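> sequence and predicted structure are below.
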Amino acid sequence: MNGEDFEEKIYISAELIRKSNFIVVLTGAGISAESGIPTFRGKDGLWNKYSPQELATPQAFYKNPSLVWQWYSWRRKIIKQAQPNAGHYSIARIESIKKEKFFLITQNIDGLHQRAGSKKVIEFHGNIFREKCISCDFKKYSEEIYEDIPKCEKCGSILRPDVVWFGEPIPQSIIEESARIVKEADILLSVGTSSVVYPAAGFIEYFISSGKKVIEINIERTPFSDFLVHISGKAGEILPKIVELLEKT
């Protein structure tokens, strides 16, 4: 992409967001990678070092909950040390500009969007700092780094991370709320997502098939890149440029 094409796409994106009646932002691991959090599917992803079947499935947890908790405690350490980047702050700024005409759906479990100031957030895959009991309805927020398996304060059973593992469905309430928001929106901003993980990728598919506008910011092209406004690059470099134009009027 030459410089003129890049600047034109920045301008087009800002105008689409400015004129939108309701924008939904969909984020994936790419935006968190810019804060130093390893991705699952990138060249330097976590899955290149560990097998997901060993660590991020219900079967793995029930087979060896201690190993799984060691891994999640390690991930918590990395996330706690990380800071939101310019991409996170820019999305929070877009929310403040669009006000009620905005919603964010994130596939990330790190909470960096909230730390950057985002308020209207759906955590599609859960949150690494939430825990839930495998036997009762007990849940809690915790940033603790465990050496032993945590126990439920209500029934004494064991706790697990409140995240969606491979082979598990997205909670129905999350699916329904996300679908309602996606149907209401007239523009979708996709940031740092591979667009291959369903059902989240289905939101982009729905927008394209409905003739609605989609802006995609990602380092690599995705299966949908030919059907939308694709800007290649880092969210932390591109989104501030879009926000700068939004703030000029």
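Perfect, thanks for sending it.
> can we go C-alpha only for contacts and neighbour counts from here?
Noted.
> which residues does stretch 183-193 contact?
The contact list for stretch 183-193, computed with Cα atoms under 8 Å, 6 or more residues apart in numbering, reads 16-17, 20-31, 204, 207, 212-219, 234-235.
> for the biggest strand by length in the chain, packing partners?
Criterion DSSP state E: the longest strand present in the chain is strand 126-133. Contacting strand 126-133 under the criterion 3 or more Cα pairs under 8 Å, 6 or more residues apart in numbering; DSSP states H and E are the following elements: helix 65-81, strand 139-141, strand 159-163.
> here's the one I want to compare it with:
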Amino acid sequence: MRKITILTGAGISAESGLGTFRDEGGIWTQHRIEDVATPEGFVRDPDLVHGFYNARRAQVKTATPNAAHRALAALEADFDGEVVVVTQNVDELHEAAGSRNVLHMHGILTGALCAACGHRWPAPTVMETGACCPVCVAPTARPDVVWFGEMPYFMDEIWAHLETTDLFVSIGTSGNVYPAAAFAQHAQRAGADTLELNLDPSVNARDFAAARHGNASVIVPQWVSEVLKAQASG
């Protein structure tokens, strides 16, 4: 095995204190997705959207990588082949743990984006409605995150990784959101083995050849240890 491509979702960061979409009482459950995570919602009420992402940005600042993030960083460091992490998460806990080969398909909370010219720059801790782009000076600054209805980042690169990988692993994802929900089938069609590591079976669990269920901080380090032991034994 020469290449492992890994998809991570909110479940891998839940044990770092960052809630998933469905956590009862979590930050997402206090708002309708249509109001805070769509371009239309931003046009209707930019103050609400900025307030929501300012709160998420502050929350992420207090979070630290957990054992699952650290295990994937160790896998990248010690695996003889290539390890690619594709994440749906807008936190940067993979990088904080030491991973370097990470593609943020939904953007990052620490980034700002000009809705007018597309320029990107580091976001302040608190973004305000009407903040100006440092390049075109349009008052159209928004969080550099991919909202529902928008095209995820790095898709050409991600499809190419899926078509050349030996193993595709999905960690902590619900399987509800496309195009990520189609990754396992795409990898399988290209000849890859597939594995799901999740708290519970996802809605697309049938797309995986094997699965393990439990907390990410437990089952991900266990799996990484097995991969590295198998490599060492030749």
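Nice, thanks for sending it over. None of these values were measured; they are calculated from a predicted model.
> overlay the chains and give the TM-score.
Overlay of the two chains. TM-score (TM-score structural alignment, normalised by the length of structure 2): 0.90; 228 aligned residues with a Cα RMSD of 1.9 Å.
> quick revisit: just the contacts of stretch 183-193 of structure 1: which are in helices?
Using DSSP state H, 16-17, 29-31, 204, 207, 235 are the members of the contacts of stretch 183-193 of structure 1 that sit in helices.
> and which of the residues you listed is nearest Cys155 of structure 1?
When these are compared for distance to Cys155 of structure 1 (Cα to Cα), Ala29 wins out at 34.6 Å.
> need the counterpart of that closest one in structure 2.
Taking TM-score structural alignment, Ala29 of structure 1 has Ala10 as its aligned residue in structure 2.
> ok, that match - contacts?
By Cα under 8 Å, 6+ apart, the contact list for Ala10 of structure 2 reads 18-21, 88-89, 172-173.
> how about a cut-off of 10 Å?
Shown in contact with Ala10 of structure 2 (Cα atoms under 10 Å, 6 or more residues apart in numbering): 18-22, 87-91, 171-174.
> circling back to that earlier point, ranking the helices and strands packed on strand 126-133 of structure 1 by burial, who's on top?
Among those, ranked by average contacts under mean count of other Cα atoms under 10 Å, first place goes to strand 159-163 (a mean of 22).
> which residues in structure 2 does that strand align to?
Going by TM-score structural alignment: strand 159-163 of structure 1 matches residues 141-145.
> please enumerate the strands of structure 2.
Using DSSP E, the strands of structure 2 run over 3-8, 82-87, 102-104, 107-114, 120-122, 141-145, 167-171, 193-198, 210-213.
> those strands: which one's closest to Val36 of structure 2?
Among the strands of structure 2, strand 141-145 comes nearest to Val36 of structure 2, with 11.1 Å by Cα to Cα.
> so the longest strand of structure 1 matches what in structure 2?
Under TM-score structural alignment, the match for strand 126-133 of structure 1 is residues 107-114.
> by how much does the matching stretch deviate from structure 1 on average?
The superposed stretch 107-114 of structure 2 is, by mean Cα distance after the TM-score superposition for structure 1, a mean 0.8 Å from where its aligned residues fall in structure 1.
> whatever residue of structure 1 lines up with Gln222 of structure 2: neighbour count?
Residue correspondence to structure 1 (TM-score structural alignment): Gln222 of structure 2 is matched to Lys241. Neighbours of Lys241 of structure 1 under the rule other Cα atoms under 10 Å: 16.
> what residues are up against Lys241 of structure 1?
Lys241 of structure 1 makes contacts with 7, 10-11, 14, 90, 235, as judged by Cα under 10 Å, 6+ apart.
> show me the two of those that sit farthest apart.
For the contacts of Lys241 of structure 1, the farthest-apart pair by Cα to Cα is Glu7 and Ser90; their separation is 17.5 Å.
> tell me how far Ile231 of structure 1 lies from Arg160 of structure 1.
38 Å (Cα to Cα, to the nearest Å).
> skipping its backbone neighbours, what lies nearest Val60 of structure 2 in space?
Excluding its sequence neighbours, the residue lying closest to Val60 of structure 2 (Cα to Cα, 6 or more residues apart in numbering) is Asp91, at 6.4 Å.
> aligned to that neighbour, what sits in structure 1?
That one, Asp91 of structure 2, aligns with Asp110 by TM-score structural alignment.
> hang on, that match packs against Gly126?
Yes: contact criterion Cα atoms under 10 Å: Asp110 of structure 1 and Gly126 qualify, at 8.9 Å.
> for Pro161 of structure 1, which non-adjacent residue is closest in space?
Glu131 (4.5 Å).
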